[in-house]
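**Q** Coordinates for the following, if possible.
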Amino acid sequence: MKEREIPHILIVDDQYENIVLLENMLLSEYNVKTLDNGKDALDYVHENLPDLVLLDVMMPDMDGFEVCKQLKENPKTKNIPVIFLTALSELEYKVEGFNAGGVDYVIKPFHKEEILHRLKIHLTLREQKQVLEASKRKFADANTQLELTKKELENVKAELQKQKGNSGKADSDKSEFITSMGNEILTTINTIIQQSNFISVEECSPDAAQNIASIRTAAEKLRKIVNDIIQNILL
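**A** Next comes the predicted model:
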């Protein structure tokens, strides 16, 4: 129900005495507008949305069923509850009224207590429905925002993975370069060690023999260091 102190009720009936009777029943509690034909009712409702319509069934030119159908076909007015007013008590007319979109049926002659009770029920239901619809919209908005946030996070994640991939490629290229260079160094070191092994220490002077031993020791240490570096890169 719209936010105002007094609910707005539209009464549509081609019988003046019925309008006066209903108006007197409702004026103490509701803001009442009365009209005597369906066409004027449709024109009025499109410009002034009531909270509920009390609609007579048997009217000339356009009966209440047709008025209700047109209200329900319009997105702007489809949620306005319509209570039919009629002397027709047969089941087939009630079914036709519900099929047209009515929420209730009041049989003439009217009784104030019944009218007020039915109005209160359907106005409360309308208000609860509006609260539910507002909650659904808020939920939909929150869900949309959540989806946008998830999408943003996915984009950030993809970008990080891309950067990581680029960084990983750079690291991989760097590792390959270091490994390649390390293997070349190892080849040189191994050559030095092998060459040193071919030298007969007995044929060298003590100083030369000591130098050869130092070279071999240093080469072996260097080989171990390079091997360790390559292994760490490959892990």
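**Q** When you work out contacts or count neighbours from here on, use the C-alpha atoms and nothing else.
**A** Noted.
**Q** What lies in contact with stretch 77-89?
**A** 45-46, 49-58, 64, 68, 71-72, 97, 101-109, 122, 126 (Cα atoms under 8 Å, 6 or more residues apart in numbering).
**Q** Packing partners of the longest helix that the chain contains?
**A** The helix that spans the most residues within the chain, counting by DSSP state H, is helix 112-198. Judged by 3 or more Cα pairs under 8 Å, 6 or more residues apart in numbering; DSSP states H and E, helix 112-198 is in contact with helix 206-234.
**Q** tell me how far the helix it packs on is from the chain's mean position?
**A** How far helix 206-234 lies from its chain's middle: 66 Å, per Cα atoms, centre = their mean, to the nearest Å.
**Q** and it with helix 112-198, angle?
**A** Counting by axes from the mean of the first three to the mean of the last three Cα atoms, to 10 degrees, helix 206-234 lies at 160 degrees to helix 112-198.
**Q** Could you pull out the buried residues of helix 206-234?
**A** 209, 212-213, 216, 219-220, 223, 226-227, 230 (16 or more other Cα atoms under 10 Å).
**Q** As a markdown table, these with distance to D141 would be great.
**A** Converted to a markdown table, the buried residues of helix 206-234 look like this (distance: Cα to Cα, whole Å):
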| residue | distance to D141 |
| --- | --- |
| A209 | 86 |
| I212 | 81 |
| A213 | 80 |
| R216 | 76 |
| A219 | 71 |
| E220 | 70 |
| R223 | 66 |
| V226 | 61 |
| N227 | 60 |
| I230 | 55 |
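**Q** and the two most separated of the residues you listed?
**A** The most widely separated members of those, counting by Cα to Cα, are A209 and I230 (31.5 Å).
**Q** if we can go back for a sec, quick check, nearest of the buried residues of helix 206-234 to E113?
**A** Closest to E113 out of these is I230 (94.8 Å), distances taken as Cα to Cα.
**Q** residue contacts, the closest one?
**A** Per Cα under 8 Å, 6+ apart, neighbours of I230: 178-179, 182.
**Q** Show me how to select, in PyMOL, the buried members of these.
**A** Typed into PyMOL, the line below selects the buried ones among the contacts of I230, using 16+ other Cα under 10 Å:
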select buried, resi 178+179+182
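**Q** got TSV for the contacts of I230, with distance to E113 too?
**A** Formatted as TSV, the contacts of I230 follow (distance: Cα to Cα, whole Å):
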residue	distance to E113
I178	95
T179	95
G182	100
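**Q** For I80, which three-state class applies?
**A** Here I80 is recorded as coil under DSSP: H, G, I helix; E, B strand; the rest coil.
**Q** burial count for it?
**A** Other residues near I80 come to 23 when the count uses other Cα atoms under 10 Å.
**Q** got it, and G38?
**A** If you count neighbours by other Cα under 10 Å, G38 ends up with 25.
**Q** Any idea which residue is closest to the centre of the chain?
**A** The residue lying closest to the centre of the chain (Cα atoms, centre = their mean) is N143, at 2.5 Å.
**Q** Another sequence for comparison is provided below:
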Amino acid sequence: MATITEKSTILVVDDNITNLNILLDYLNELSYKVLIAANGEQALQQLQHIHPDVILLDVMMPGIDGFETCLRLKANKETQDIPVIFMTALTDTVDKIRGFTVGGVDYITKPFQHEEVLARLKAHLTIRKLQQELQQKNDDLEQYADILAKKNTELATKNAELDEKNVQLNALNADKDLFFSIIAHDLRNPISALRELPQIIIENLESYSQDDLRRMISMQRDAAKNLFELLENLLTWSRIQRGMIEHEPQPINLKEIVDRNIALLAANAYSKKISVKNDITFPAIIYVDYKMMDTVLRNLLSNAIKFTGEDGNIEFTAIEQDQFIQVAIRDTGMGIGENYVPKLFRIDEQYRRTGTANERGTGLGLILCKEFVERNGGRIWVESEVGKGSTFRFTSPKFSKERAML
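**A** So this is what the prediction gives:
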């Protein structure tokens, strides 16, 4: 391992050539690296480029003396920590005190005593080295503290995110548990009907009239239809939750897709003598996923028919709103109580009731509507009054070339 002497650089500042030579020869023999300057100005210039481990500084020099030179060294952030040992023939206590006041750490007197010079140099070089090591340790500690603080912050952020995810997961699991309990309950009724009605018919076949049989078979048909709708919506909802339904927006003529759904459910409306009108007159082109929009319109129209009595009316309208088109499906049906409206689109608080002809709902239709409308960048809501009907409204983005390029 290299010794302090072999590693140390000493700057000697003295205008006396004899003194310089004496110190230069002596310190070179001791393997110090020695730099020299003839006056204070020259020393300050050199210190702009080099940083010795210690400075031997003569007090009495032409130009700026040793005291002024030391003051300037200590005023510079780059050189203020370099220890300065004054070299002087002065023995006056006032001069020594002045040397310590301006920042000197020690002094040696002329003529030089080699042993004294070496002892003072080694002492201050050792102190300097220890100070540098301590400073490095402090710097390392501060850097480590910064890294630790950053890691703690990142960890706290990750923990907060994890806590939030756990809360969301627990809420989702609770919703799913409730949802599946509801589904299990809803499946029981149509399955029971499909299982029990045939047995009842078989056991009472001879005693049933044609009207009785027609009624029993109609009940079977309705149970099967309700079961099919429930399973279809359940599978669709399941695919949404697993991210298996791709969102592929395209320009769609709103009037045409509404007409298609009115035709599809015309028999349901006809059986209840309900008038269904499409009053969308302007060329409303929306930019949505076709299958999703088809599901939304079919569910909303099916609900409107289900909860509207005989001779009722259902009307589709649309208006333009900036970058969106707002669609409205208004019916003259049963209406919904104000306290039940917030439950319509929630999976954890489903609102159940039978239609005007005792039709049963699946409980999933409006939830699917909300999922699909929001997936396409819109929102859905309802306005309703008991006994006067309901108006379901939702927004869909207009088609534009700029939107299609996104």
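**Q** sorry, back to before: which ones among the contacts of stretch 77-89 of the first structure are found in strands?
**A** Taking DSSP state E as the definition of strands, those contribute 52-56, 104-107.
**Q** Then V32 of the first structure would be within a strand, right?
**A** Yes - judged by three-state DSSP, V32 of the first structure forms part of a strand.
**Q** and the gap between it and F139 of the first structure?
**A** 35 Å (Cα to Cα, to the nearest Å).
**Q** now swap in N48 of the first structure and tell me
**A** 29 Å.
**Q** For PyMOL, write the select line for the buried members of the contacts of stretch 77-89 of the first structure.
**A** Applying 16+ other Cα under 10 Å to the contacts of stretch 77-89 of the first structure, the buried members can be selected in PyMOL as follows:
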select buried, resi 45+49+50+51+52+53+54+55+56+57+58+64+68+71+72+97+101+102+104+105+106+122+126
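**Q** quick one, what contacts the residue nearest to D15 of the second structure when sequence neighbours are not counted?
**A** Spatial nearest neighbour of D15 of the second structure, chain neighbours left out: A38 (4.5 Å); criterion: Cα to Cα, 6 or more residues apart in numbering. If a contact means Cα under 8 Å, 6+ apart, then A38 of the second structure has 13-16 as its contacts.
**Q** One more pass at 6 Å, please.
**A** If you count contacts by Cα atoms under 6 Å, 6 or more residues apart in numbering, A38 of the second structure has them with 13-15.
**Q** do the same with S8 of the second structure
**A** S8 of the second structure sits next to 32, 53 when contact means Cα under 6 Å, 6+ apart.
**Q** would you turn the ones in strands among the contacts of stretch 77-89 of the first structure into a markdown table with distance to L132 of the first structure?
**A** Shown next, in a markdown table, are those (distance: Cα to Cα, whole Å):
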| residue | distance to L132 of the first structure |
| --- | --- |
| L52 | 18 |
| V53 | 21 |
| L54 | 24 |
| L55 | 26 |
| D56 | 30 |
| D104 | 21 |
| Y105 | 25 |
| V106 | 27 |
| I107 | 31 |
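**Q** wait, which of these is closest to R4 of the first structure?
**A** For those, the residue nearest R4 of the first structure by Cα to Cα is L52; the value is 13.8 Å.
**Q** wouldn't the closest one be in contact with M1 here?
**A** No - contact criterion Cα atoms under 6 Å: L52 of the first structure and M1 do not qualify, at 9.1 Å.
**Q** quick one: what's aligned to E114 of the first structure in the second structure?
**A** Alignment note: E114 of the first structure maps to E116 in the second structure; criterion TM-score structural alignment.
**Q** what do you get for G102 of the first structure?
**A** Aligned by TM-score structural alignment, G102 of the first structure pairs with G104 of the second structure.
**Q** any idea how far C70 of the second structure is from the residue nearest to its match when sequence neighbours are not counted?
**A** The shortest distance from G104 of the second structure to any non-neighbouring residue, by Cα to Cα, 6+ apart, is to V84 (4.9 Å). Distance, V84 of the second structure to C70 of the second structure, using Cα to Cα: 7 Å.
**Q** what does A263 of the second structure give?
**A** For A263 of the second structure, the distance to C70 of the second structure - Cα to Cα - is 100 Å.
**Q** likewise Q199 of the second structure?
**A** Distance from Q199 of the second structure to C70 of the second structure, by Cα to Cα: 113 Å.
**Q** With E161 of the second structure instead?
**A** On the measure of Cα to Cα, E161 of the second structure and C70 of the second structure end up 57 Å apart.
**Q** Not counting residues beside it along the chain, what's closest to the most far-flung residue of the second structure relative to its centre?
**A** Within the second structure, the residue lying farthest from the chain centre (Cα atoms, centre = their mean) is P111, at 73.8 Å. Spatial nearest neighbour of P111 of the second structure, chain neighbours left out: A89 (7.3 Å); criterion: Cα to Cα, 6+ apart.
**Q** Which residue in the first structure aligns with that neighbour?
**A** So, by TM-score structural alignment, A89 of the second structure is matched to A87.
**Q** buried sites along the strand or helix carrying K94 of the first structure?
**A** Taking DSSP states H and E as the criterion, K94 of the first structure maps to helix 91-100. Neighbour-count burial for helix 91-100 of the first structure, counted by 16+ other Cα under 10 Å, picks out 94, 97-98, 100.
**Q** Identify, from those, the entry nearest to S167 of the first structure.
**A** S167 of the first structure has its nearest neighbour among the buried residues of helix 91-100 of the first structure in A100, at 67.5 Å by Cα to Cα.
**Q** In contact with the closest one, which residues are there?
**A** By Cα under 6 Å, 6+ apart, A100 of the first structure lies in contact with 65, 69.
**Q** quick one: it from P109 of the first structure, how far?
**A** 22 Å.
**Q** same thing with G168 of the first structure?
**A** For G168 of the first structure, the distance to P109 of the first structure - Cα to Cα - is 86 Å.
**Q** Same check on A219 of the first structure?
**A** With Cα to Cα as the criterion, A219 of the first structure and P109 of the first structure are 117 Å apart.
**Q** Check the alignment and tell me where K69 of the first structure lands in the second structure.
**A** Per TM-score structural alignment, K69 of the first structure is aligned with L71.
**Q** same check, this time on K136 of the first structure
**A** In the second structure, the residue paired with K136 of the first structure is N138, using TM-score structural alignment.
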